[in-house]
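A.B. asks: below are the sequence and a predicted model for it; my questions follow.
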Amino acid sequence: MKFVAVLYPGPTERHVDHSGLELLGSTEGALGLAKMLEAEGHELVVLSDRDRAREHLVDADAFITTPFWPTYLSADDLRGARRLRLVLTAGVGSDHVDTDTAVELGITVAEVTGSNVVSVAEHAVMQLLTLVRNYIPAYQQVVDGRWDIADIAAGSHDIEDKTVGIIGMGQIGQRIALRLKGFDVKVLYNTKHRRSTTQEAVFGARFKHLDDLVAQSDAIVLSCPLTAETKGLFDEQRLRSMRPGSWLVNIARGQIVDTDALVDVLESGHLGGYAGDVWYPQPAPADHPWRTMPGHAMTPHVSGTTLEAQQRYAAGIQDSVRRFLDGEPIQEDYVVAQPS
């Protein structure tokens, strides 16, 4: 069988890490698949060039990509892959795959559910604190050789006693809420299916309808999946309905926030800042307007690919590949879409 894995390139600089954990999510690590597949006579093609990957997709039996360096598989891409039976995402989030067409063609789409939820939740809290404490301008002063305390203090706040709204209370949203409890903030949440009273007590969060959450929150964290309902959810109208000076963190998907509207709202000074780990498209082009908009604390979708997360999602990919080779079903909670 032929397996094609499209992963982000290996590091351009030498890094020293004493944890003993391997860099598995890049092309050089290959998710730990090389020895297993090659020992059994299967072909593994590992590359970072997504255009070249489509050449190999034509005769691939399984295709592996990641949310951090995604290959967008359209209906035409899938229809041209005559042998393809499995698409795996090394991580969480398979919105880069046309799942309806995949099911129609008998292709299973799966991802490693839960593999990086801890990593993403920690990143969300970090980005929230980065905005609230005005960290990026303070760091930039150090780099630039400045020492203007007032300039930073004028936009720096305590997070204690603030109201934080979380949109999306899945595994990541729940962990964000739990991590915020120690900061003595008031947590509101909105999600498609309201949690039980017991769960709300554990998370320390109260359910609110979306418009009420937006109006009452000093900061909002987006941790909901990208769907037809959430695409463009934070358009200009909703962005401007947020409290003046409030902060927005997006560790969900870039398309949930309107690209140009966000730039306009930040340039007008209505929001206190925006931190995101997700973009559209990904990788973001060099001229993407979010790179240069004011008041941002962006990262290049690294939240879910810590060394620890890589061990988890690589193990999930290895398990799924093993099951595929043995003719066994993929772990049920990994399956995003499959033929009936």
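C.D. replies: Happy to help now that I have it. Numbers count the residues shown, from 1 in each chain.

A.B. asks: for the rest of this, base every contact and every neighbour count on C-alpha atoms.
C.D. replies: Fine.

A.B. asks: strands of this protein, start to end?
C.D. replies: Under the criterion DSSP state E, the chain carries strands at the ranges 2-6, 43-47, 62-65, 86-89, 108-111, 163-167, 186-190, 205-207, 219-222, 247-250, 273-276, 335-337.

A.B. asks: putting a second one here so we can go through both:
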Amino acid sequence: MNAPSHHSEQATGILYLAIGNTSLYREVETYLPAGTRLITLESGGEAEILAKIADCHIVVAGTIKLSRAMIQAAPALQLVVHQGVGYHDTLDVAALDERGIPIAITPDGTPTTVSEHAIMLMLTACRHTAFADKELRDGRYHVNALRLKSRTLSGSVVGIIGMGRIGKATAARLRGWGVTCLYTDPVPLSPDDEILLNARRVDLDTLLSASDIVSLHVPLTDQTRAMIDAPRLARMKAGSILVNTSRGPVVDESALIDALRIGHLGAAGLDVFEREPFSEGNPLAELPNTVLTPHIAAATRDTFKHKMSGVFNNIARHLEGLPLNNRVL
């Protein structure tokens, strides 16, 4: 679909760099400022993007990476607004910087939604509910089989790697669950926030060896790529659980599969993967001790509305010559 709300060729072209259906595109169009038109994708192939981006002034970055080639093909590009916060691996920041094109992110709603999803994955992994659900649908009623495998979240030590917006939101939502919260981050929380969140800062190795559940909340950078590798997985407690709602390549997926297969890890709850989309035949899908979701931790209708409001409010500010909110470049 490519049905802009404003049909004038002189209107500011806004490319939505994600694949959606007609209903989603129509929802996005309701947020368009006056004098703008929405440019949408049908296949999301490189040739289509290169052709359509040539006519755009603003990119709303979503699930497709904005590459150097795309940026070079957009001579009129003025602004990139990311609909989320994880811009490090979804934008060619260096190419945008060379052109002097600003980047703004949109944290609106993300911490709440992603932290809820992280806790859902913790609970589902603890109780092996994905396995139990599949087995029940296939006619096998495991009323007692999971009693010695399932565990209770209450009383667990939860280690949070990355105490930014989403890490802090996760810690806040864990306060009522009766857990002990550890965290590691280059920047410590204030003493007041540590008390408020009942969280204690430790180094990464200590966190891995002491936690019953490890939850990842870091951006994908050169420093975090494959930070959870085979040696660090081996440091984790036997039977512990890994939850990842950040970025797939933060974890060495092959090493994770090995750790799950041999039973060193009790389970994993994963919303992100080393290669996306998730490919048919990925061994993670065959393991009974995994809970898998297709990168939807931030994907609720409530959060989408918050995000679109934030995205297009920033675009309106840009068009009016006002400073951007949440500018990162």
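C.D. replies: Happy to help now that I have it. From a predicted model like this one, the values you see are computed outputs, not experimental measurements.

A.B. asks: quick one: TM-score?
C.D. replies: Once superposed, the chains reach a TM-score of 0.90 (TM-score structural alignment, normalised by the length of the second structure), with 315 aligned residues with a Cα RMSD of 1.8 Å.

A.B. asks: just to revisit the earlier point, can you convert the strands of the first structure into a markdown table and add a column each for mean neighbour count?
C.D. replies: Compiled in a markdown table, the strands of the first structure are given as follows (neighbours: other Cα atoms under 10 Å):
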| stretch | mean neighbour count |
| --- | --- |
| strand 2-6 | 24 |
| strand 43-47 | 19 |
| strand 62-65 | 24 |
| strand 86-89 | 26 |
| strand 108-111 | 26 |
| strand 163-167 | 26 |
| strand 186-190 | 25 |
| strand 205-207 | 22 |
| strand 219-222 | 26 |
| strand 247-250 | 25 |
| strand 273-276 | 25 |
| strand 335-337 | 18 |
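
A.B. asks: mind giving me CSV with these and columns for distance to G32 of the first structure?
C.D. replies: Below are those laid out as CSV (distance: least, Cα to Cα, whole Å):
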stretch, distance to G32 of the first structure
strand 2-6, 11
strand 43-47, 11
strand 62-65, 13
strand 86-89, 14
strand 108-111, 16
strand 163-167, 35
strand 186-190, 38
strand 205-207, 39
strand 219-222, 32
strand 247-250, 30
strand 273-276, 29
strand 335-337, 21
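
A.B. asks: measure stretch 2-10 of the first structure end to end?
C.D. replies: Stretch 2-10 of the first structure has an end-to-end distance of 22 Å (Cα to Cα, to the nearest Å).

A.B. asks: can you pull out the residues in contact with that stretch?
C.D. replies: Contacts to stretch 2-10 of the first structure, defined as Cα atoms under 8 Å, 6 or more residues apart in numbering, come from residues 25-28, 30, 42-50, 53, 56-57, 59-66, 68-71.

A.B. asks: mind doing that once more with 6 Å?
C.D. replies: 26-28, 43-48, 60-65, 69 (Cα atoms under 6 Å, 6 or more residues apart in numbering).

A.B. asks: where exactly do the helices run in the stretch 51-200 of the second structure?
C.D. replies: Applying DSSP state H, counting those that start in this stretch to the stretch 51-200 of the second structure gives helices spanning 68-72, 93-99, 110-127, 129-137, 165-174, 191-197.

A.B. asks: in JSON lines: those helices, plus distance to L265 of the second structure.
C.D. replies: Below are these laid out as JSON lines (distance: least, Cα to Cα, whole Å):
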{"stretch": "helix 68-72", "distance to L265 of the second structure": "39"}
{"stretch": "helix 93-99", "distance to L265 of the second structure": "36"}
{"stretch": "helix 110-127", "distance to L265 of the second structure": "11"}
{"stretch": "helix 129-137", "distance to L265 of the second structure": "16"}
{"stretch": "helix 165-174", "distance to L265 of the second structure": "22"}
{"stretch": "helix 191-197", "distance to L265 of the second structure": "27"}
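
A.B. asks: hey, which of the ones you listed is tucked in deepest?
C.D. replies: Neighbour counts (mean count of other Cα atoms under 10 Å) averaged over each of those peak at helix 110-127, with a mean of 22.

A.B. asks: hang on, the earlier thing: go through the strands of the first structure and name the closest to W290 of the first structure.
C.D. replies: Closest to W290 of the first structure of these is strand 273-276 (Cα to Cα; 9.4 Å).
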